[in-house]
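> Structure for this input, please:
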Amino acid sequence: MSDACTSEPARAIKAIDKHSVHQICSGQVVLTLATAVKELVENSVDAGATNIDVRLKECGAELVEVSDNGKGVEEANFEGLTLKHHTSKLRDFSDLIHVETFGFRGEALSSLCALSNLSVVTCHESSQVGTKLVFDHKGHLVQQSPNPRQQGTTVSLQQLFYTLPVRHKEFQRNIKKEYAKMIHVLQSYCIISTGVRITCSNQNGQGKRSTVLSTSGSQSMRDNIGAIFGPKQLQSLLPFQQVSPAENVIEEYGLKDADLPKQLFTITGFVSRGDHGVGRSATDRQFFFINNRPCDPLKVTKLVNEVYHMYNRHQYPFVALNIAVASECVDVNVTPDKRQIFLQEEKLLLAILKTSLINMYEAGVNKISLNYTPTPSTNTTTSEICQVVSSNDKVPEPGEEPVRQTPKSSLNLAGLKAAFSSSSFSSSSGIKSSVTKASNCAPTQKTLQSFFKGTVKAS
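Sure thing, here's the model as predicted:
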């Protein structure tokens, strides 16, 4: 070891000054454009807003602005609005167990002050006129002036991350990726926020402002999915049907049936059908929620994709699943962005999910893909044969949406044998005459003829 390393005197341990602490911590709370928009949208939902408008300039590099029609901020709360760990949602740590709001740490606005130029225009439900508030990087209120506005709040962030030069440069260099991630996160809030109309628009340069996504404030998750991704996406989805975990799955996860809590989880939502062609080439449309809170449950995500690949090997499903569970069984205070969540009885949840998904997909696989029912009549008519051969699409059940046609190759040989095993085919001549009658049917009859010829020769 060199003398240079050992000769330096020990330095005294001292507290970091508050401003430096604020900057250090803020950079860990708001990491991306997606996090910044998420925090502002959550504040709007928590304020009881039914209309939220996200406006961006240059994909968020110049300006991020979120407006709502929520309750607004009371004058008494103006100064505490952007101070570190100031919140109206918690009083002590025990409140965290039953917190039902998205935000509760009192860090978001404070951190955004440290990372950008932040201003707020708000009008509380009890006020006659709005107020514009300008804050410095420490979260201190430096300017206050009357500003006309209807009830609600608008938060504007200019030059996000410009106080952190390295991150700002990286942010601007990767703005398209940042923007795409933000849209995905915003989509999750659009799906789960029923009764809330969310719109997002962007303006590049002096060009026209374009709407990126919008919902209509529907009370249904299904309608929200349709508003964001269109009716074609809706047609490919199955409503999730929850069942109790099967015995073999319980054993697989090392659970004891007798000790399993009943009715702990309630899972609702939608997943893609298992047919090839209705899935997606990537996991870009997968949204998971626990108690209506968007999150990233890694084991749940992995399981859903694994089960889907049992039925559709080359694609990934669209997923929007909300898992309802007692609040005391969840810890949402794991990471600053609250995307990671700890769950009690996670293995039970996985067992329920696996059994339910397999049941749903097996039901689809086992549906008879022939519009044919064997009849007791002794004469099989030409029209019956034509119907069996040419009609190979799945029969929708009552209340179920029509299912897309399956490829002709999916006709099962055993199914064909069963379909043509009536008494009229007991003799070779019967087979030959029926084939002759059917020769005027669709071109697919060629394969049937060869099938019957093979049967005749074998007999």
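
> hey, let's count contacts and neighbours off CA atoms from now on
Will do.

> Contacts only, for the residue nearest to residue 278 when sequence neighbours are not counted.
Excluding the flanking residues, the one nearest residue 278 by C-alpha to C-alpha, 6 or more residues apart in numbering is residue 236, at 5.8 Å. Residues counted as contacts of residue 236 (C-alpha atoms under 8 Å, 6 or more residues apart in numbering) are 272, 273, 278, 279.

> could you flag which of those are buried?
Among the contacts of residue 236, those scoring as buried are 272, 273, 278, 279 (criterion: 16 or more other C-alpha atoms under 10 Å).

> got the residues you listed as TSV, with distance to residue 290 and secondary structure columns?
Listed next are these as TSV, based on distance: C-alpha to C-alpha, whole Å; DSSP: H, G, I helix; E, B strand; the rest coil:
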residue	distance to residue 290	secondary structure
272	20	strand
273	23	coil
278	26	coil
279	24	coil
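
> who's in contact with the top helix by length along the chain?
Looking across the chain with DSSP state H, the single longest helix is helix 346-366. Contact partners of helix 346-366, identified using C-alpha under 8 Å, 6+ apart, comprise 240-246, 249-250, 253, 255, 260, 265, 273-274, 299-300, 303-304, 307, 311.

> again, only using 6 Å
With contacts defined as C-alpha atoms under 6 Å, 6 or more residues apart in numbering, helix 346-366 is touched by 242, 243, 244, 245, 249.

> how much space between the last one and residue 355?
Relative to residue 355, residue 249 is positioned 7 Å away (C-alpha to C-alpha, to the nearest Å).

> swap in the third one?
Per C-alpha to C-alpha, residue 244 is found 7 Å from residue 355.

> One more, please, to line up against the first structure:
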Amino acid sequence: MANVDQPKIQGLPEEVRNVICNAQVVTTLAGAGRELIDNAIDAGATNIEIRLTENGVDILEVIDNGRGIDEQNFEFLAKKHCTSKFRDMKDFDNLDTFGFRGEALNALATFSKVIITTKTQAAPTATRLTFNLSNIEKKEKTAGKIGTSVAIHELFRTLPVRRHELSKNTKKEFVKLINTIQAFAFARPDIKFTCSNVIKGKKNPVLSTPGGKATLKDAISTIFGFRAEKDNLLQIFDTLPDSQIRKYCNITAGGDRQFEVLQIQGYISSTESGLGSHAPDRQFIFVNKRHVDYPEASKVINELYRAHNKNRYALYVLFVTVHPCEVHSFGLL
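Now for the predicted structure:
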């Protein structure tokens, strides 16, 4: 029998490996926005502005008034697995930052043009860094306030198929990004969020929250234009279940532990006629202030709500708080 040539297994070039791996880190416009806003919050920002051009397809820029980036850290920016927020495996149990992997900027710089402008309080001027892949291509001094701006030009430009999908579904992806920004605004009502979108040269305001001493209820009212006064929004308090609920949920003796280590707070719309939402797009669940997709909980909430208001979906913003090391034991993430 003739020998059949077998393809030789060989390692991929580093450039190809980087593109393949990084394409899995940031997969959507909303994902890119989330990573940049994570970094802004971790930098202590109290004002975060999101500027979009053509729904974010051309430019996605996040500007914050945080601490800025010290010059000694410039060489590590956009480098894979370089982060200031994580040191070893023990940190997994006590993470209190949003970003920590050190992969997002590296990924974005691999398949987009990235320009970072930053200034610390100690720096006399701001610095603008232009990246080529994960390397600084140009470094120049410029005018600027304390904080950081990260501008992503032509997201996914080195990934033709994904770039085409983003351009084709621009409105759908834009809505997902705005949903992500809204989630951040609920998680941090003390931060002022603003978002604008330039379409064909015209700047359009998209979102603005008060920040400062604003409460979660203020943020819900501002973003949804929802009448938060009176009983339109019902506040959810964390409390141990009474005897009737214990019996209904079959909670046995000693079963209180889950209620002691897991707390739930937030707001939900009243079941009165005319309240709630026409679609399930105003529903937000957070675990330790991070927005999560929790379809099982959403299904239960909607079923209970529609039993009393059958033509509407619940509007809710719920926060689950649990120690970081307990998150997976509750199946929350």
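
> hmm, back to that, would you reformat the buried ones among the contacts of residue 236 of the first structure as TSV and include distance to residue 132 of the first structure?
Shown next, in TSV, are those (distance: C-alpha to C-alpha, whole Å):
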residue	distance to residue 132 of the first structure
272	46
273	50
278	49
279	48
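
> Enumerate every residue touching residue 265 of the first structure.
Residue 265 of the first structure neighbours (C-alpha under 6 Å, 6+ apart): 324, 325.

> any idea how far residue 316 of the second structure is from residue 277 of the second structure?
On the measure of C-alpha to C-alpha, residue 277 of the second structure and residue 316 of the second structure end up 10 Å apart.

> So which of these two has more stuff around it?
residue 316 (26 against 16; other C-alpha atoms under 10 Å).

> what residue of the first structure takes the place of the more buried one?
Alignment note (TM-score structural alignment): residue 316 of the second structure maps to residue 319 of the first structure.

> With residue 189 of the second structure instead?
So, by TM-score structural alignment, residue 189 of the second structure is matched to residue 194.

> how close does the residue lying closest to its match once chain neighbours are set aside sit to residue 8 of the first structure?
Nearest residue to residue 194 of the first structure, sequence neighbours excluded (C-alpha to C-alpha, 6+ apart): residue 219, at 4.6 Å. Remark: distance between residue 219 of the first structure and residue 8 of the first structure (C-alpha to C-alpha) = 66 Å.

> try residue 123 of the first structure
For residue 123 of the first structure relative to residue 8 of the first structure (C-alpha to C-alpha), the value is 58 Å.

> more neighbours, the two?
Between residue 123 of the first structure and residue 8, counted using other C-alpha under 10 Å, the more crowded position is residue 123 (27 against 8).

> what about that one, distance to residue 107 of the first structure?
22 Å.

> and what of residue 437 of the first structure?
Taking C-alpha to C-alpha, one finds residue 437 of the first structure at 79 Å from residue 107 of the first structure.

> Who has more neighbours out of these two?
For residue 437 of the first structure versus residue 107, neighbours defined as other C-alpha under 10 Å are more numerous around residue 107 (21 against 14).

> Show the contacting residues for the more buried one.
So residue 107 of the first structure contacts 84, 85 (C-alpha under 6 Å, 6+ apart).

> Which residue in the second structure aligns with it?
So, by TM-score structural alignment, residue 107 of the first structure is matched to residue 103.

> One more: residue 48 of the first structure?
Checking TM-score structural alignment: residue 48 of the first structure goes with residue 44.

> residues touching the closest residue to that match other than its chain neighbours, list them.
Leaving out its chain neighbours, the residue that sits closest to residue 44 of the second structure by C-alpha to C-alpha, 6+ apart is residue 66, at 4.9 Å. By C-alpha under 6 Å, 6+ apart, the residues touching residue 66 of the second structure are 43, 44, 45, 147.
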